[in-house]
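*Asks:* Got a predicted structure here, sequence first:
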Amino acid sequence: DYDYGADDEEGGVAIRALYRIVDRNLDVPVRPSAGTDHRYAYTYWHTIANLVAAFRDLYCTAYGADQGTAT
């Protein structure tokens, strides 16, 4: 429920779009299960890690400088 800013703010639209992609990938039907091939499971979790890193980087670029928290 975090406020990612208005659509016209820098980064607001991009962060919302990336959030929807991450949310879609975390949906239960696409997650690996106990019977999933280990290669697919690895690829899935690797993709999730990359999406989270992209979300972090985009957020820090858009809002970190304002708050002095960009690293």
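*Replies:* Received it, and whenever you're ready, just let me know what you need. Numbering: from 1, shown residues only.
*Asks:* can we go C-alpha only for contacts and neighbour counts from here?
*Replies:* Fine.
*Asks:* Can you get me a residue count around Asp66?
*Replies:* Residues near Asp66, counting by other Cα atoms under 10 Å, number 10.
*Asks:* For it, give its distance to Ser33.
*Replies:* Distance, Asp66 to Ser33, using Cα to Cα, to the nearest Å: 41 Å.
*Asks:* before we move on, what about Ile15?
*Replies:* From Ile15 to Ser33 the distance is 29 Å (Cα to Cα).
*Asks:* before we go on, here's another structure to hold up against the first:
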Amino acid sequence: MDHDFGDGDEEGGVAIRALYRVTDRNLDTPVRPDATTAHHDAYTYWHTIANLTAAFRDLYITCYAEPEPST
């Protein structure tokens, strides 16, 4: 999450900052599952974290993917 995606809209900066805020809230210690968390709630939490990780991957690929060489 520490990668510098830029500040401007052209590099996805606005989307990255919004996604970063959502992810930061979800990774905050008070909302993490613990031993008293119901299994379904823990699953939902980790599923959300996995989706946020995939969203970061997709935005990174969209912003910084190398164009495919033409043959």
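*Replies:* Thanks, I have it. All values reported here derive from a predicted model rather than from experimental measurement.
*Asks:* who has more neighbours, Ile15 and Ser33 of the first structure?
*Replies:* Per other Cα under 10 Å, whichever of Ile15 of the first structure and Ser33 has more neighbours is Ile15, with 20 against 11.
*Asks:* thought that one was touching Ala54?
*Replies:* No: assessed by Cα atoms under 8 Å, Ile15 of the first structure is found out of contact with Ala54, at 9.5 Å.
*Asks:* could you say which helix or strand contains Ile15 of the first structure?
*Replies:* helix 12-25 (DSSP states H and E).
*Asks:* give me the stretch of the second structure that that helix matches.
*Replies:* Using TM-score structural alignment, helix 12-25 of the first structure lines up with residues 13-26 of the second structure.
*Asks:* Now find how far off-centre the matching stretch is within its chain.
*Replies:* Chain-centre distance of stretch 13-26 of the second structure: 7 Å, with Cα atoms, centre = their mean, to the nearest Å.
*Asks:* Many thanks, we can stop here.
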